[in-house]
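1. The following block contains a protein sequence and its predicted model.
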Amino acid sequence: MARGRIIRGVVLAGAGLSTLLVAACGSGDSGAGSSSGSGGGGGAKVAFLMPDTGSTRYELHDRPGFEKRLKELCPSCQPLYNNADGSADKQQQQFNSALAQGAKVIVLDPVDSAAAASLVNAAHSKGVKVIAYDRPIPDIKVDFYVSFDNEKIGNAIATSLLEKIKQDPVPSGSGLLVVNGSPTDAAAGLIKKGVHSAVDSSGIPILAEYDTIEWKPENAQKFVSGQISRFGDKIIGVVAANDGTAGGSIAAFKAAGVNPNPPVSGNDATVAGLQLIIAGDQYNTISKPSEIVGGAAAEVAVKLLNDESPETTGDLFGSPSKLYDPTLVTAENLKAEIVDKQITPASELCTSEYAAACQKLGIS
């Protein structure tokens, strides 16, 4: 998924970071350093450990955003990147490898938020700083947490969906399906909390709810298929926690011959999710360009390397945090928020299958 994003000059962790002395960044491990930057080899190593390849965002957006900003702020620093492919055991091996290679800061997006507490303890015992990224680590205090505000995301997608549903009379006995994210992901728990903050007081009942193992769309599809058999047309909406679970939910309705399917929420503004919105199958998503949080994590890492305190928006689970506000996207503002802001180009969204629908929305 090659995107033509243009996100320049993002400075999210406090003013003046770009003037940090390179020498301060390059005072870390003297082993295999980077040859780039004004200081040459010997730069401090900063690990960036992502959880899975199920979402293309980590390779295409988070990693480039992090590495670009790290190089800008600390040319002699050396990034160490790894992806755990959804395995907590593999992530533990990668974390231990980063420690063995002399990483001074580790940015960790945990596969299993509870299991990650032991990783943080291992790092702290060696004097290594840990930045929790995207997914928090609730059971232990980390040195910093960087993310979009996941609780706000849950509230926003559910509130938007409910407003859509309530445009028409709600039939007696009807209700929602709630398709949450992975039960091992603390960020999914925050999204779930935000969803319930909107749904529980809405007057519209939840017919069934499911925590999607490993965030896999096929697991969401199996759950929704079972509920279609159980509830049929009593299902008037699906609050799905991300675009993958939304896509699985929509596939279940299509397989059951339900056309049109009821409104379905999403999150992440993936190309697939945006195309489903363009086609009218998915109702909303959340735009949160992950280059932003990737760059912010690099800025926090450099601050920690220099024994400085990063700017916060408060504490979460006892850890200093910087949370960014999400942007809700529906068909009404997709062009303005996604295409016009050059987050995803029209050429990538409006392939032949979606060309006519794009024209109806004024996207070209």
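-> Structure's in. What do you need?

2. Going by C-alpha atoms from here, please, whenever you check contacts or count neighbours.
-> Fine.

3. so N82 is in which element?
-> Using DSSP states H and E, N82 sits in strand 78-83.

4. Measure how far that strand is from the centre of its chain, please.
-> 18 Å (CA atoms, centre = their mean, to the nearest Å).

5. Just say helix, strand or coil for the residue nearest to L177 when sequence neighbours are not counted.
-> Counting by CA to CA, 6 or more residues apart in numbering, L177 lies nearest to V238, which is 4.7 Å off, once chain neighbours are set aside. Look at V238: counting by DSSP: H, G, I helix; E, B strand; the rest coil, its state is strand.

6. do the same with K341
-> coil.

7. State the distance from it to P289.
-> 11 Å (CA to CA, to the nearest Å).

8. between the two, which one's more packed in?
-> Under the neighbour definition other CA atoms under 10 Å, K341 and P289 were set side by side, and P289 has more, 23 against 14.

9. from what I can see the more buried one touches I343, true?
-> Yes. Look at P289 against I343 with CA atoms under 8 Å: they come within range, at 7.4 Å.

10. wait, is S147 part of a strand?
-> Yes. S147: assigned to a strand according to three-state DSSP.

11. That one contacts L323, correct?
-> Yes. S147 lies in contact with L323 (CA under 8 Å); the separation is 5.1 Å.

12. okay, these two: which has more neighbours?
-> Taking neighbours as other CA under 10 Å, S147 and L323 compare with S147 leading, 23 against 18.

13. Next up, the contacts around that one.
-> Y133, D134, R135, V293, K322, L323, Y324 (CA atoms under 8 Å, 6 or more residues apart in numbering).

14. And for the first one, nearest residue in space, chain neighbours not counted?
-> I take that to be Y133. Here the nearest residue to Y133 in space, its sequence neighbours aside, is D109; by CA to CA, 6+ apart that works out to 4.7 Å.

15. Please compare the first structure with the one that follows:
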Amino acid sequence: MITNGIDVLILDAVDTKAVRHSVVQAQRAHVPVIAYDRLAEGPISGYVSFDGGSVGRLQGEALLGALGPKARSSQIVMMNGSSTDPNAGWFERGARSVLQGRVKIAKSYETVGWRPENANRNMSAAIAALGPHGIDGVLAANDGLASGVITALKAARIHPIPPVTGQDAEVAGLQRILAGEQYMTVYKPFKPEAYTAAEMAIAVGHGHSLNGVATQRVSNSTSRDIPAVLLEPVAVTVHNIKSTVIKDRLYRVDQICTKRYADDCRKAGLIDRDGSPHDAE
């Protein structure tokens, strides 16, 4: 792309270290790079994402709320993301800032590749180590990991399922929340993030400063004071699905409330007795 004469590169890096060479090449070709969602390594011109610390704090606060007064005598498992993703460490630090000293973190795992099957194996190991009655909650870093965690809890016949967090507001995650299998997820509205990335790209593409767009600064291992926009995420539970992801038209009611989850959706006020949807206006 660089050799084809592009003016700006918006980069959502899966492995932020692996793309460093490409970012350096872009700089040498006078192509500014906007890091999207993950802070890539190298000379980045701007960065837009959701505040990862806030994501972790929302998860930690929700888990403590679900545990209630028993939190201090409870023990939990942390199912963190991949060590190759800087966002994973950001989420974890945010969560620990809330959890530390208020609940016992009995086990903590890094989940290779953010893969649900790896979370499932880690959770099975935690159950074997702590016992089926030794886990009061699980801080899962996203909905995919939550699915692997919940599958392991079900396989161990742990009932009721302890509160499990998530992130990304996936349809499957929302359905698990409605069914009472997952406690919450973190919703990151994609439009503000995408629009901000476009605004930053247009500015740097025209040679303008990002001072009018970015009010924050971040650093990676090679660059300091990178102009950044860090958006605020939203916690979603069974009580506010309608006023968040439905209202924002991320999903329609019928996409979430399939036949399998019809009864759960009625209880949550998403559909009528006859199955008619209660889409937010």
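-> Yep, it's here. This is a predicted model, so every value here is computed, not measured.

16. quick one: TM-score?
-> With the length set by TM-score structural alignment, normalised by the length of the second structure, the two chains reach a TM-score of 0.90; 263 aligned residues with a CA RMSD of 1.4 Å.

17. circling back to that earlier point, under the alignment, what does the residue nearest to Y133 of the first structure map to in the second structure?
-> Residue pairing (TM-score structural alignment): D109 of the first structure is matched to D12 of the second structure.

18. Also S249 of the first structure?
-> So, by TM-score structural alignment, S249 of the first structure is matched to V149.

19. do I292 of the first structure as well
-> Using TM-score structural alignment as the criterion, I292 of the first structure maps onto P192 of the second structure.

20. Can you name the next helix or strand after whichever helix or strand its match is part of?
-> Assigned by DSSP H and E, P192 of the second structure belongs to helix 190-205. Heading C-terminal from helix 190-205 of the second structure, the first helix or strand you meet, by DSSP H and E, is strand 216-218.

21. Tell me the first helix or strand C-terminal of that next one.
-> Criterion used, DSSP H and E; the element after strand 216-218 of the second structure is strand 226-231.

22. The helix or strand just after that next one corresponds to what range in the first structure?
-> The first helix or strand that comes after strand 226-231 of the second structure along the chain, using DSSP H and E, is strand 234-236. Aligned using TM-score structural alignment, strand 234-236 of the second structure spans residues 327-329 in the first structure.

23. Quick check: that stretch compared with the second structure, mean distance?
-> Taking mean CA distance after the TM-score superposition for the first structure, the mean distance separating stretch 327-329 of the first structure from the aligned residues in the second structure is 0.6 Å.

24. Secondary structure element holding the counterpart of V195 of the first structure in the second structure?
-> In the second structure, V195 of the first structure lines up with A95, judged by TM-score structural alignment. Using DSSP H and E, A95 of the second structure maps to helix 86-99.

25. ok, for T159 of the first structure, nearest residue in space, not its chain neighbours?
-> A198 (5.7 Å).

26. residues in contact with the residue nearest to I157 of the first structure when sequence neighbours are not counted?
-> Excluding the flanking residues, the one nearest I157 of the first structure by CA to CA, 6+ apart is S265, at 5.9 Å. Residues in contact with S265 of the first structure, defined by CA under 8 Å, 6+ apart, are 157-158, 161, 238-243, 246, 282-285.

27. Could you dump the residues you listed into CSV with secondary structure and neighbour count added?
-> Below are the contacts of S265 of the first structure laid out as CSV (DSSP: H, G, I helix; E, B strand; the rest coil; neighbours: other CA atoms under 10 Å):
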residue, secondary structure, neighbour count
I157, helix, 30
A158, helix, 31
L161, helix, 22
V238, strand, 30
V239, strand, 30
A240, strand, 31
A241, coil, 30
N242, coil, 28
D243, helix, 27
A246, helix, 30
Q282, coil, 26
Y283, coil, 26
N284, strand, 33
T285, strand, 32
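
28. Just give me which of the residues you listed are shared by the second structure.
-> With the contact criterion set to both residues aligned by TM-score structural alignment, their matches' CA atoms under 8 Å, the contacts of S265 of the first structure that also touch in the second structure are 157, 161, 238-243, 246, 282-285.

29. which stretches of the first structure form strands?
-> Assigned by DSSP state E, the first structure shows strands spanning 45-50, 78-83, 103-108, 129-133, 144-148, 175-180, 206-211, 235-240, 284-287, 314-316, 319-324, 327-330.

30. now those strands as CSV including distance to A23 of the first structure?
-> As requested, these are exported to CSV (distance: least, CA to CA, whole Å):
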stretch, distance to A23 of the first structure
strand 45-50, 14
strand 78-83, 13
strand 103-108, 15
strand 129-133, 19
strand 144-148, 23
strand 175-180, 45
strand 206-211, 47
strand 235-240, 47
strand 284-287, 36
strand 314-316, 30
strand 319-324, 26
strand 327-330, 38
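
31. Ok, which of those comes nearest A220 of the first structure?
-> Closest approach to A220 of the first structure among the strands of the first structure (CA to CA): strand 175-180, 6.9 Å.

32. Which residue numbers in the second structure does the closest one align to?
-> The aligned range for strand 175-180 of the first structure is 75-80, by TM-score structural alignment.

33. Check the mean deviation of the matching stretch from the first structure.
-> Compared with the first structure after fitting, stretch 75-80 of the second structure deviates on average by 0.6 Å (mean CA distance after the TM-score superposition for the first structure).

34. Quick one: distance of that stretch to the chain centre.
-> Distance, centroid of stretch 75-80 of the second structure to centroid of chain: 15 Å (CA atoms, centre = their mean).

35. again, but for stretch 55-70 of the second structure
-> That offset, for stretch 55-70 of the second structure, works out to 15 Å (CA atoms, centre = their mean).

36. got the contact list for that stretch?
-> Stretch 55-70 of the second structure is contacted from outside by 71, 74, 90-99, 103, 136-139, 141, 163-167, 183-186, 233-235, using CA under 8 Å, 6+ apart.
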